[in-house]
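S.K.: okay, sequence plus prediction incoming.
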Amino acid sequence: MRVIVTRPLREAQRWVQDLTASGLQAQALPLIKVGPVDDTTAVVQAWQRLADYVGVMFVSGNAAEHFFASKKPLAPVFTAQAAIKTRAWATGPGTARALLRLGVAPDFLDAPSPDVAQFDSEALWQVVAPQVQPGTRVLIVRGADTLGSDPAGQGSGREWFAKRVAQAGAQVDFVVAYQRCAPDFHAPEAALAQAAATDGSVWLFSSSEAVANLQDLLPDQAWSGARALATHPRIAAAARKIGFLDVAESRPTLSDVVASLNSTL
């Protein structure tokens, strides 16, 4: 019984290791390819304007890592020692861990409580809403597809967050720090996906975009006999939309995913 991990390659490999250590059989099948933007001018300019923002929302660990790749080595930010008092906002524990690794001081990091029901933009807003006052500005660091735009159906959480910021009388800006695309799908990857559609494997989905890429990569594949575990209701809905009938939901932490998988298996 396999768990098919669909995150981008580096994250997928880490999840495979962690799931294997937890006694589960797991295999990576990345359904999103992540890389830097072709032109980092906008990211560099965002760093130069950082003091203008009361908070910077990072939509993912990838957003954090690619944004910080354009940071000047000696420019201290998100720390008590910095002249810039802008705060870093993370939607979940994975993003928060990435920001801490990148040098953000814990006292300058805001994220949903570890025991919150769901890690998403809505949960983050409950934490940071008091910081957003009329006349302030907020920056959202996100990714885009290779054409430079959000794929259809993506970004609903961050768009919801942006609307809350605007309703509070503040200005919200976006900057694209990385780009996403469908992965290279050759015969071995296609064979694994086709087998996992019917052999009882459990697909672990952490992104609606991964689900959409799977459908695009194998447009003629039927998924009614496949099983999935999704880490957010929106992702679960996307899996059901392309034909998955057996879809469970879990919080995205390793312990919750393992518990859900054990109960599913």
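M.R.: Arrived safely.

S.K.: C-alpha from now on. contacts and neighbour counts both.
M.R.: Will do.

S.K.: mind listing what's buried in stretch 196-212?
M.R.: By neighbour count with 16 or more other C-alpha atoms under 10 Å, stretch 196-212 contains the buried residues 196-197, 200-212.

S.K.: first-to-last residue distance for it?
M.R.: End-to-end distance of stretch 196-212 (C-alpha to C-alpha, to the nearest Å): 17 Å.

S.K.: okay, one more to line up with it:
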Amino acid sequence: MRFLVTRVQPQADAWVRQLCAAGHEAQALPLIEVHALADVSAVQAAGQRWSSYHAVMFVSHHAVNCFFKENQALALYIQAQATIKTRVWTTGPGTTKALLAQGVPASLLDAPDAQSGQFDSEALWQRVQSQVQPGQRVLIVRGRSQPLAGLEETLTDAGVGRDWLAQRLTQAGAQVDFVVSYQRGAPDWGSEQRTVAQMAAVDGTVWLFSSAEAIGYLNELLPQQDWSQALAVATHPRIAQAARSLGFGQVQQARPVVADVLASIESFR
């Protein structure tokens, strides 16, 4: 099979290597680009308030790296101060790995089990809800998306899971703060990328989607494209629904693990 990996770089290239190692053809075609913020003062201020939070939740690998880039001494501070009890929450193994790489102790991390059926805010809540007490403060570190003008709600997942988690926390009596640590937006495609995408819509290539927001950008990039012959694997029900709403002819769902993605494509053969 041939795959198009639409994840943000450098994760897209990592997935390409794994798929090629499994004997498939794969190419990266990122549908989201990440940029640093012009003003990082809010991120730095949030880092200074770290110990005032019961937990800090990171929405992605990029949220972790951009946050700690502006708070470089924080991980050392966390390690050195045994009295710091702030929990660190993530929804998936990639974000957990990024936190460990930044030096956050594994003993402070909470995430869905590696064998969980889904890596999302709902699965995280099942893991952490017993921790939450009225009056506690929780910080959610997230990105900010470029507006998707004129697109249906089903074509953007920006903040859906995080807002759901914030609602659960508020209902439990916690105070929720947000801080934006990076900017997301559509890629700037040239003619080569457009040709690759147009061919992949009709030639049996399997599109790998890890974000409904990315599907929204795809619609902006190729607004007249017919997707009725296109194949896709999505890593969450919301993302699968976005692909179907755009018009993808066949959509399978799989956990964001290469082995699960490969198992899901059997119906395409």
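M.R.: Received, thanks. Nothing here was measured: the structure is a model prediction, and the numbers come from that model.

S.K.: where does the TM-score land?
M.R.: Superposed pair, TM-score by TM-score structural alignment, normalised by the length of the first structure: 0.94. Supporting alignment: 262 aligned residues with a C-alpha RMSD of 1.6 Å.

S.K.: which pair of the buried residues of stretch 196-212 of the first structure spans the longest distance?
M.R.: 200 and 209 (22.6 Å; C-alpha to C-alpha).

S.K.: the buried residues of stretch 196-212 of the first structure in helices, which ones?
M.R.: 196, 208-212 (DSSP state H).

S.K.: looking at the first structure, which strand is longest?
M.R.: Assignment by DSSP state E gives strand 171-181 as the longest strand of the first structure.

S.K.: next, the mean deviation of it compared to the second structure.
M.R.: Strand 171-181 of the first structure, aligned to the second structure and superposed, deviates on average by 0.4 Å (mean C-alpha distance after the TM-score superposition for the first structure).

S.K.: which part of the second structure lines up with that strand?
M.R.: With TM-score structural alignment applied, strand 171-181 of the first structure matches the range 175-185 in the second structure.

S.K.: correct me, but residue 121 of the first structure touches residue 161?
M.R.: Yes - with contact defined as C-alpha atoms under 8 Å, residue 121 of the first structure counts as touching residue 161 (5.9 Å).

S.K.: let me know the closest of the ones in helices among the buried residues of stretch 196-212 of the first structure to residue 226 of the first structure.
M.R.: Checking these against residue 226 of the first structure with C-alpha to C-alpha, the nearest one is residue 196 at 7.0 Å.

S.K.: how close does the closest one get to residue 154 of the first structure?
M.R.: Taken as C-alpha to C-alpha, the span from residue 196 of the first structure to residue 154 of the first structure is 25 Å.

S.K.: please, where are all the helices along the first structure?
M.R.: Under DSSP H, the first structure gives helices at 9-21, 41-48, 61-68, 93-101, 121-128, 156-167, 187-196, 208-217, 233-241, 254-264.

S.K.: hang on, the earlier thing: which one of the ones in helices among the buried residues of stretch 196-212 of the first structure is nearest residue 40 of the first structure?
M.R.: For these, the nearest to residue 40 of the first structure is residue 209 (23.2 Å; C-alpha to C-alpha).

S.K.: ok, that closest one - contacts?
M.R.: 32, 151, 154 (C-alpha atoms under 8 Å, 6 or more residues apart in numbering).

S.K.: check residue 94 of the first structure too.
M.R.: Going by C-alpha under 8 Å, 6+ apart, residue 94 of the first structure touches 60-61.
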